[in-house]
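Asker: here is the input, now give the coordinates:
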Amino acid sequence: MRAVLDIILLILQLYWWVVLAMIIMSWLISFNVINTRNQFVASLWRILNQLTDPVLGPIRRMMPNFSGLDISPIILFIIIFFIQQIIGYYLYPAVIRAGI
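Answerer: Here you go, the predicted structure:
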């Protein structure tokens, strides 16, 4: 059971990095530092959006419009942090005590 919790924590941490990469890349595209006409940039952007849109989409629908400011990744970071804390403080010690 500890291995499953470790895998979940690892996946959450990796997803955190994917969302961070999407945020940084969106800034770079917005400020014309990188261009989506480049095939590598376009494919990387498409992959990052395909990985993050299924999770960020429902958050964006629930959030009010902040005049073009997208705070859904911040909400997602808070949710990921909350899940990691629940696993670290409540589930992991219970599994260790139970010897599972």
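Asker: rest of the way, CA atoms for contacts and neighbours
Answerer: OK.
Asker: what kind of secondary structure is T36 in?
Answerer: coil (DSSP: H, G, I helix; E, B strand; the rest coil).
Asker: which residues in this protein form helices?
Answerer: With DSSP state H as the criterion, the chain has helices at 2-30, 39-62, 72-86, 92-98.
Asker: got the contact list for the shortest one?
Answerer: Outside of helix 92-98, the residues that reach it under the criterion C-alpha atoms under 8 Å, 6 or more residues apart in numbering are 1-2, 5.
Asker: what of the third one?
Answerer: Contacts of helix 72-86 with the rest of the structure, by C-alpha under 8 Å, 6+ apart, involve 9, 12, 16, 19, 23, 56, 59-60, 63.
Asker: one more, for comparison:
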Amino acid sequence: MQSLFQILMLLLDVVWFFIIAHVIMSWLINFQVLNLHQQFVAQVWHMLNRILEPIYQPIRRILPPMSGIDLAPLITLVAVYALRIVLVNNAAVFY
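Answerer: Next up is the predicted model:
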């Protein structure tokens, strides 16, 4: 059962990393530091969008429009962190 706990924590860490990378890339693309015409940048951007959009869409449906500010990544990060707290506090179940 300890393996299950470690796998869940690893998956949450990967999701956390993907969200942070997506947010940073979106800033760099908006400030024209990165260019989507570069093949590698476009591939990474589209991969991150394919992975994260199914997570963001339900959150975006609930949130009211914020005039250009997307709070879905922030709420997703808070949810991932909350899941980590719940798992760590209930780690005794996995041992």
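Asker: follow-up on the earlier one: could you dump the contacts of helix 72-86 of structure 1 to TSV with distance to I29 of structure 1?
Answerer: Formatted as TSV, these follow (distance: C-alpha to C-alpha, whole Å):
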residue	distance to I29 of structure 1
L9	30
L12	26
W16	20
V19	15
I23	10
L56	19
I59	22
R60	20
M63	23
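Asker: which members of the residues you listed are the farthest-apart pair?
Answerer: Put simply, by C-alpha to C-alpha the two of the contacts of helix 72-86 of structure 1 set farthest apart are L9 and M63, 26.3 Å from each other.
Asker: W45 of structure 1 and I75 of structure 1: what is the separation?
Answerer: 21 Å (C-alpha to C-alpha, to the nearest Å).
Asker: more neighbours: these two, which one.
Answerer: The neighbour comparison of W45 of structure 1 against I75 (other C-alpha atoms under 10 Å) goes to W45, with 18 against 15.
Asker: residues contacting the more buried one?
Answerer: 22, 25, 36.
Asker: quick check: it vs V19 of structure 1, distance?
Answerer: W45 of structure 1 is 11 Å from V19 of structure 1, by C-alpha to C-alpha.
Asker: before we move on, the earlier item: which PyMOL command selects the buried ones in the contacts of W45 of structure 1?
Answerer: A single PyMOL command is used to select the members of those judged buried by 16 or more other C-alpha atoms under 10 Å:
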select buried, resi 22+25
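Asker: re the thing from before, in TSV: the contacts of helix 92-98 of structure 1, plus neighbour count and distance to I80 of structure 1.
Answerer: Shown next, in TSV, are the contacts of helix 92-98 of structure 1 (neighbours: other C-alpha atoms under 10 Å; distance: C-alpha to C-alpha, whole Å):
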residue	neighbour count	distance to I80 of structure 1
M1	12	20
R2	15	19
L5	16	14
